[in-house]
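A.B. asks: Task: produce atomic coordinates for the following.
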Amino acid sequence: MSFSLVQSLDPLPMHGRDLGVNPDDLVEPPEMEHEAKQEILENKDVVVQHVNIQGLGRTKEDLLGYEISDVFHAKNLIDVMKKAHVARQKLLRLGIFKEVEVLIDTSDGTDALPNGLDVTFEVTEIKRLTGSYNTMVGNNEGSMVLGLKLPNMLGRAEKLTFQFSYGTKETSYGLSFFKPQPGHFERNLTLNMYKVTGQFPWSSLKETDRGMSAEVNFPLGMTNHTLKWEGVWRELGCLARSASFAVREESGHSLKSALSHTVSVDSRNSAIFPNRGALLRINQVSANDVNTVLSASLWGGMLYPLGGQPSCIADRFYLGGPTSVRGFGMYSIGPQSEGDYLGGEAYWAGGLHLYTPLPFRPGKGGFGDLFRTHFFLNAGNLCNLNYGDGPRAHLQKLAECIRWSYGAGIVLRLGNIARLELNYCVPMGVQSGDRYTVFL
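C.D. replies: Below you'll find the model as predicted:
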């Protein structure tokens, strides 16, 4: 199936002659006219008369019109090629085509202009149903992930995804529906329903969450915004008979409703190994130079219970581990009861990281470029606050007993979605009850 966008009401041909010249055909007199026409098109303005898309099945025509409309505005051959390339990238970004090929021809037919061009996109749609299977290892946990996806479900780049994950500490499944705005893919809506069962041995706690969420993403100027609402039915229980009384009294059912807003500015050239640009996300920022990458980050939070009620253990902040303060056990910093970590109502954490190529550059230009040396300095603190003391007392308490660490290691990039670290850490400022480790 195919459709055509044209600039006139008359029926126009789907194909024209190839813009390239075949040397075997130069002996034929009619092709001399074609050669002359090509020379004219290369040196003068052109008019794109038709934009055709071939290979459509379940995709709605109006969706693609937004993505390819700029091709009609091209004024010369180079501009046509550039705008056609941009349109191809937009079509691939929709996630509904496996392949997109572009063919630029001279216009043919009784109404063809001397400087007219036809642009044809040949597309191959993704299957109606796709599946995936993979294993993940991280944070001392392994998991198996199964997924099913219905891309282009209703013909306008909608996507329905089901995912099941079974791990040593967490089991989850969820259903997600993604809907972009036609012509503005970065403006989209995501609806989720899920169930997550997790174990948190540092707190002798197990938690089952059943929830739903709605998320809206949209750009505003140079920033990207995310508005999200989430409603969760939580069930907390003890992971072991030895759980402390402070954890046992948190057990039971509760409902949580949350509304969040995230604003970010990201000009990095890569999400895994950036070497230029910057990322700003609420209170987090990283900046990079060309040869080495220096990344700085600072983040924090404060939980204020309403109505004089104590905060729930599942809502509190936790600190420690490779995602916050390296050298300390996973979420093993701060208040604890009989060996179970209870989290805190206020925290801050920061880090300074330096990434450089491997010394002497072994494997340069190939496998060696997947590795970086890593030097880091992390610090942070987590505690509970007496909200009647005032801001100065709060800051003083957060500045007491700061945990920090430094070290070095090797980072391996896994594709363009994840990385694997092996670090030697030196934990400092260790307090009674904190767990720490040297290798991470």
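A.B. asks: switch to C-alpha atoms for all contacts and neighbour counts from now on
C.D. replies: Noted.
A.B. asks: And the closest residue to Phe162 other than its chain neighbours, which helix or strand is it part of?
C.D. replies: Using Cα to Cα, 6 or more residues apart in numbering and skipping the chain neighbours, the partner closest in space to Phe162 is Leu175 (4.6 Å). Using DSSP states H and E, Leu175 falls within strand 170-181.
A.B. asks: Could you also give me the structure for this second sequence? I'd like to compare it with the first:
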Amino acid sequence: MADPVDSGDELFESLRKIDLKKEEEKAKELARKEAEHNAKAQQRLAELIGTNSTLLVTISSIRLIGGAHTRRSFLDRLFNPLLSANRDRPYTLAEALNEVGSVATKLQRFDIFHPEVHTFIDRPSPTDPSSTVTDIDIFLQARERGRISLKTGTDLGNVEGSAYGNLTWRNIFGGAESLTLNASAGTRTRSAYQATFDAPVLSDPDTRATIDVLASSTLKPWASHEEVLKGAGAKFSWATKSGTRHQLGYTGVWRQITGLQSNASPTVRHDAGDTVKSSITHTWLADRRNHPFLPSRGYLVKTISELAGWGPLQGDVAFWKSEVETSGAVAIPIPGIKGDSGVSFTAGLRAGVLYPLAVGLGSETKHSRINDRFQLGGPTDVRGFKISGLGPRDGPDAVGGDIYAAGSANLLIPFPRVGKDMPLRLQLFANAGRLLALKDKKTSSESVYSTVAQLGDGIPSVAAGVGVVYAHPVARFELNFSLPLVMRRGEEGRKGLQFGVGINFL
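C.D. replies: The predicted structure follows:
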């Protein structure tokens, strides 16, 4: 016979579960009714706007609710251009809502508010009842993000594992300024520290000024040394009306090639020691792809130009360095599948040249140094080769080159039973590349011309393979099985599995 106390406990526990279940059902029903109410309200609002889209309105005020730490002068630069007092004609209701929506989008892009920014419209008491123009007040409701955030974690990719810490202080002075402190330590990047202060200019999320300070120590086993960097820089970036982006920056950095291995080549030993690089850099970007890591249509064009040690820049090294990158993607229709099939073809091309300059007036032009030259090969550019596996070598060391060209072709196919909406693809690829050092000529221009001509002399190094691609929101992951098909003497291929993580793949 059951203990009456135990039976009573079981009864009360059963009743409690029944009550909880009823409360859960009530909560679900309330949530469903609220969702239906919101959907109907949105539908009524859309119908109301549709029938009154040509109604003439003036915006008398715009206010932000929830911006306690955002200063008024910062918001005035956003809001004042929309006020009808600063315009020579009234809006239509559709125009007013479109302009307010643009401002709400800008607020989201400053990264100081949560993504949801709600818009409310109020009509104050009319001062002129006979007027055919409606006066409205705009209220934007937002919720500020936490001003300080701390992240720690680990990274694994490109044959390196690391641990990192990141501290961000947002909206420091109430104008979307931010200070970011990064620290990391890993198997290849032994230590890296960086402090970056970033601020929008004139309340424009597309125009920004940045100042950064960095210190790092990185092992470079492919060239038998360790590189230590300490420096600072300043950047100014902006966007044009066509959507292209520019960045102009200055960097001053002290570099040290140290920690040479016992078998380091004469080239590495010759370049060991300290140098100071003082350079200005310009980056131009036009990105028309529909996805940064898994595009199915669109194109990208990017150029990077750097001038170091010339004229007033000073420093121990002088050169002109330029790179260009292009890529395009097209969707491939499949018979029997309506709309986007998820199958796409992408192709990319990169090329670069380093042109040595004289450090001072009257001095001779010197050969480039190993820490300024291009490196080619690895899971994020020419797959099927080891990191820096292509190009000139001196004994066991990859010493880099002054001119290169590389290209790839990729066919991306959705996995069966996974679907095209998942960021997971099967990849078939073929890529090729060639990296050369400048030939010794009477002048640097003759050397560049003859070396560029040599790029087309013979077949480049080629590899092909199959792999899996996963497009995470912050990076692209690839696991490929690669097979080198063409290699030159001394180059290092990578037959078998190769794992890569990055934001910029060839």
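A.B. asks: okay, stretch 79-91 of structure 1 sits on what stretch of structure 2?
C.D. replies: Using TM-score structural alignment, stretch 79-91 of structure 1 lines up with residues 95-107 of structure 2.
A.B. asks: Can you identify each of the helices in the stretch 101-250 of structure 1 by residue range?
C.D. replies: 245-248 (DSSP state H, counting those that start in this stretch).
A.B. asks: residue ranges for the strands of the stretch 51-200 of structure 2, please.
C.D. replies: Remark: strands assigned in the stretch 51-200 of structure 2 by DSSP state E, counting those that start in this stretch are 56-65, 91-92, 118-122, 134-141, 148-157, 160-170, 178-186, 189-201.
A.B. asks: Quick one: work out the angle between the longest one and strand 160-170.
C.D. replies: This means strand 189-201 of structure 2. Strand 189-201 of structure 2 and strand 160-170 are oriented at 30 degrees to each other (axes from the mean of the first three to the mean of the last three Cα atoms, to 10 degrees).
A.B. asks: how many other residues sit next to the corresponding residue of structure 1 for Ala215 of structure 2?
C.D. replies: When structure 1 is aligned by TM-score structural alignment, Ala215 of structure 2 is paired with Lys195. Residues near Lys195 of structure 1, counting by other Cα atoms under 10 Å, number 18.
A.B. asks: residue ranges of the strands in the stretch 301-440 of structure 1, please?
C.D. replies: Assigned by DSSP E, counting those that start in this stretch, the stretch 301-440 of structure 1 shows strands spanning 336-337, 340-341, 346-356, 371-383, 403-414, 418-428.
A.B. asks: actually the stretch 151-300 of structure 1, not the one I typed
C.D. replies: Using DSSP E, counting those that start in this stretch, strands in the stretch 151-300 of structure 1 cover 159-167, 170-181, 184-200, 205-220, 223-238, 252-266, 278-281, 284-287, 293-302.
A.B. asks: In CSV: the ones you listed, plus distance to Trp404 of structure 1.
C.D. replies: Shown next, in CSV, are the strands of the stretch 151-300 of structure 1 (distance: least, Cα to Cα, whole Å):
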stretch, distance to Trp404 of structure 1
strand 159-167, 31
strand 170-181, 29
strand 184-200, 23
strand 205-220, 26
strand 223-238, 30
strand 252-266, 27
strand 278-281, 23
strand 284-287, 18
strand 293-302, 13
